[in-house]
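Student: With the input below, show me the fold.
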Amino acid sequence: MSRVTAKPAAALALLAFLASPPALAQQQGPIPVGVVPAELKPVSEAMEFVGRVEAPEKVDIRARVKGMLEEVLFKEGETVKEGQPLYRIEKPLFEADVQQAEGDVERAKAALTLSKIQRERAEELLAKNAGTAVARDQSVANEESSKGALLTAEAALNTAKINLGYTDIVSPITGRIGRTVFTRGHIVGPESGVLDTVVSQDPMYITFPVSQRDYLEAQKEEGKVDLANVEVRVKFPDGTIYDQLGRINFVDVSVSRTTDTVILRADVPNPKGKLVDGQLVRVELKAGAPEERIVIPQAALIADQAGVYVFAVEDGKAVVRRLKTGGTLGPNVIVMEGLKVGEPVVIDGFEALRPGAAVRAVPANTSLKG
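Tutor: Coordinates of the predicted model:
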């Protein structure tokens, strides 16, 4: 008899247990959340483009005379100075050419001296009626021909000296040098092509295309915005921001027929060599006087099919604020519509929130940084 009466009692206890969580939740009180106030920050109008890093100077190193490569005088990848020797071609043949040209100059000088003496003798004989005008004229012509031969010999000597100088291949600019194509022992010459490339490092150029639409918008602002005062900030593919600001120094004179864009170029300092020729980056342009805008941490944003929103705290309860955003400012997002200045925004603990839920707001360990 006792077993029969125990079953209804157990069922009643189970029902009581299932009904207890709401009461327990009610006993737990408001949900603790971390909040930060929506703040006003000075924000400049910004536009972002895709750009490419270019070295202002990029020189291909080539051999200007033919010979055996005797020495490679640099370490690949290092910084070389303007005028620093890079390669040396064997010299003996070119030194011999210089010596031969010097001999030709001496012979030409001797021939000129002789022709000058002969011309003077012919003039003396003609003055004494002991010579003829034809002989005098012939001696004058011989002297002029000797002068020409001397000039030719001196030019050949200069050419030989220049070619000897080309056996020392030096860097025409200061920059980093790449991987050498030829090593010691190879025969190189003008037909060998590029031996190596030197790329200047500081500053660097960044070129980026601007659409016709954006370009026309910028023209409307002419007089308000000076291109020389536009800040150029570089972002790397991993999202990090380069620590140097650049300035626009060139706008192309024509619009591309294929892409309907105009090329702009910025000059960016590169003291630590972080920018590399050919690198793809993002370019952010900021211009005009900063305007006060509401900003909140990006960590507070929640997205759904209707857009983005945040939980704010009002009268101790969680309320939804639908936002219209206007870009980013470092780790923060700019809010165009949907929030008031000073309104507490939930950034910690919103995962369990529902609209209208009672909350206990405490300052979060986050500060807004521009």
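Student: C-alpha from now on. contacts and neighbour counts both.
Tutor: Will do.
Student: give the contact list for residue 232.
Tutor: For residue 232, the contact set (CA atoms under 8 Å, 6 or more residues apart in numbering) comprises 245-248, 266, 283-286.
Student: this one as well, want them side by side:
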Amino acid sequence: MFHKLKRILIPLLIIAVAVAVFVYMKSTKPEQKPVSVQEKVWMVESMVAEFETLSPVQTLYGKVESNSMVSASAPVTGVVDKVLVKEGESVKKGQALLSISEPDLTIPLAQANADFEDAKAQLSLQRLTNQANQKRFEHESKVLKLKQTAVQRSQQLMAKNLASQSSLDAANEALVRQEYVVVGSKLAVQENQLKIAQSEARLAKTKAALQQAELNLRRGQLVAPYDARIAKVNVSEGSRVNAGAVMISFYALESLELRAKLPTSLLVSVTKALQDEVAMNAFYQTATKEESLRLLRLAGEATTSGVDAFFAVPSVLSELRPGELMEINLKGVAEDSVVAVPYSAIYGNDRLYLIEDERLVSHTVNVVGEVLRDGRLWALVKPDFAAGSRISITHLPNATTGLKVSEVLK
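Tutor: Predicted structure coming up:
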């Protein structure tokens, strides 16, 4: 009985001791303070919204062109005698560029002059012949009148029986022959007048050929018509060229223009400005300062991507060459009540965040263009908030309305 009771009490005693130890350890454990969760604060830069009247700037990319590129062709077939310039060289007005061999120019001139003198002599001869034919016609006409008078006299004598029929027939025969002679002399006068007209036409033709030969002689000694830059030289000394072959190309330094593609979104405002004669300028940043390029005109044809606009290249940029690419900023028509903000403040295309009570508040805005600030492009927005509002300009990937921030005023 004792052994049976012992087997029951020992396990109960172990359980009781274990429970007592657990209760003791639970009652004596240290108490932990409740963990408090603090909201994270994001550091952002901010700026004060200032309403201004500003002109939006549109970045354009264009290519330099010349509106007076001259391709000088050979006036005659001949040999190039001298080439006095090289490609890319700047030349002054009146400076010799190249020349064609003198015999190739003077021989056609001598031939044209000979043809002209021959035509003059032929015309003079035809005029002398015309004078002789005119006198012959006058003489034969007088003889015709005498023959007509003789016929009338014979008729009167026949009426009085003082002349025979044979004498009247002879007078009529002489009259008919003289009429034929008069017709022939008149035809000679008319034919000679046509020959004079032909000779005058031939003289005019040979005179034009002579003038062309004289012009070719001048063109064969090519000189710069104005201050220019040589774009390309296609021949060298000793080259044989055909008439009409391009020998050299050059352009005036003051003829440089910039052709840039104008987006369709700006076409209406730019067209209206040109019609109203409102000056519009683009700006090009050089190493030292900003240069202005005046808008001249729009192209006559458009494409789906926009219309080409032409800008005058100022003389200070005359070192530019046709074909060079340029980045310019077109200054548009001024906008009232707009705010300039850095692009870091813009989310998407039409949203920014104001800071109100240390929290971000989303606002939808209308981006109307860009403006240059300290050499950088800022967005130009039409706001729906009041002037003096604080704008967050630090771009946060997790930005949302209600996000707690700590601002650093810029």
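Student: Could you get me the TM-score between them?
Tutor: TM-score of the superposed chains, computed with TM-score structural alignment, normalised by the length of structure 1, equals 0.61; 312 aligned residues with a CA RMSD of 5.1 Å.
Student: now structure 2: which of the contacts of residue 232 of structure 1 match?
Tutor: Contacts conserved in structure 2 for these, using both residues aligned by TM-score structural alignment, their matches' CA atoms under 8 Å: 245-247, 285-286.
Student: mind listing what the counterpart of residue 186 of structure 1 in structure 2 touches?
Tutor: Aligned against structure 2 by TM-score structural alignment, residue 186 of structure 1 finds its counterpart in residue 239. Taking CA under 8 Å, 6+ apart as the criterion, residue 239 of structure 2 is in contact with 79-80.
Student: before we move on, what about residue 322 of structure 2?
Tutor: Counting by CA under 8 Å, 6+ apart, residue 322 of structure 2 touches 63-66, 256.
Student: if we can go back for a sec, so which of the kept ones among the contacts of residue 232 of structure 1 belong to strands?
Tutor: 246-247, 285-286 (DSSP state E).
Student: any chance of those in TSV, plus distance to residue 106 of structure 1 and neighbour count?
Tutor: Listed next are these as TSV, based on distance: CA to CA, whole Å; neighbours: other CA atoms under 10 Å:
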residue	distance to residue 106 of structure 1	neighbour count
246	60	24
247	60	20
285	68	18
286	70	17
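Student: just those residues now: which is nearest residue 48 of structure 1?
Tutor: Ranked by distance to residue 48 of structure 1 (CA to CA), these are led by residue 285 at 6.3 Å.
Student: what do we get in structure 2 for that closest one?
Tutor: With TM-score structural alignment as the criterion, residue 285 of structure 1 pairs with residue 330.
Student: Leaving out the residues flanking it, which one is nearest to that match?
Tutor: residue 282 (4.0 Å; CA to CA, 6 or more residues apart in numbering).
Student: ranges for the helices of the stretch 251-370 of structure 1?
Tutor: Counting by DSSP state H, counting those that start in this stretch, the stretch 251-370 of structure 1 forms no helices at all.
Student: where along it do the strands fall?
Tutor: 261-268, 280-297, 302-304, 307-314, 317-322, 324-329, 332-337, 344-348, 359-363 (DSSP state E, counting those that start in this stretch).
Student: where's residue 361 of structure 1 relative to residue 345 of structure 1, distance?
Tutor: The gap separating residue 361 of structure 1 from residue 345 of structure 1 is 9 Å, by CA to CA, to the nearest Å.
Student: what's the single longest helix in structure 2?
Tutor: helix 102-159 (DSSP state H).
Student: After it, heading C-terminal, what element do we hit next?
Tutor: Per DSSP states H and E, the first helix or strand lying C-terminal to helix 102-159 of structure 2 is helix 165-219.
Student: gap between that next one and the chain center?
Tutor: Its chain's average C-alpha position is 57 Å from that of helix 165-219 of structure 2, according to CA atoms, centre = their mean, to the nearest Å.
Student: hmm, back to that, between residue 361 and residue 345 of structure 1, tell me which one has more neighbours.
Tutor: Legend: neighbour count by other CA atoms under 10 Å for residue 361 of structure 1 and residue 345, higher for residue 345 (30 against 23).
Student: So for that one, what's the nearest residue that isn't a sequence neighbour?
Tutor: Among residues not flanking residue 345 of structure 1 along the chain, residue 312 sits closest, at 4.4 Å (CA to CA, 6+ apart).
Student: need the contact list for the one you found.
Tutor: So residue 312 of structure 1 contacts 318-321, 343-346 (CA under 8 Å, 6+ apart).
Student: Of these - the most surrounded one?
Tutor: Neighbour-wise, the contacts of residue 312 of structure 1 (other CA under 10 Å) top out at residue 345, 30 neighbours.
Student: The most centrally placed residue in structure 1: which element?
Tutor: What sits nearest the mean C-alpha location of structure 1, by CA atoms, centre = their mean, is residue 53, with 2.9 Å. Residue 53 of structure 1 belongs to strand 39-54 when assigned by DSSP H and E.
Student: Compute the number of surrounding residues for residue 307 of structure 1.
Tutor: Residue 307 of structure 1 has 10 neighbours, counted by other CA under 10 Å.
Student: re the thing from before, hey, what's in contact with both of residue 361 and residue 345 of structure 1?
Tutor: Going by CA under 8 Å, 6+ apart, residues that sit against residue 361 of structure 1 and also against residue 345 are 35, 313.
Student: what's near enough to touch whatever residue of structure 2 lines up with residue 163 of structure 1?
Tutor: In structure 2, the residue matched to residue 163 of structure 1 (TM-score structural alignment) is residue 216. Residues near residue 216 of structure 2 by CA under 8 Å, 6+ apart: 75-76, 105.
Student: Name the nearest of these relative to residue 260 of structure 2.
Tutor: Taking the contacts of residue 216 of structure 2 together and measuring to residue 260 of structure 2 by CA to CA, the closest member is residue 75, at 36.3 Å.
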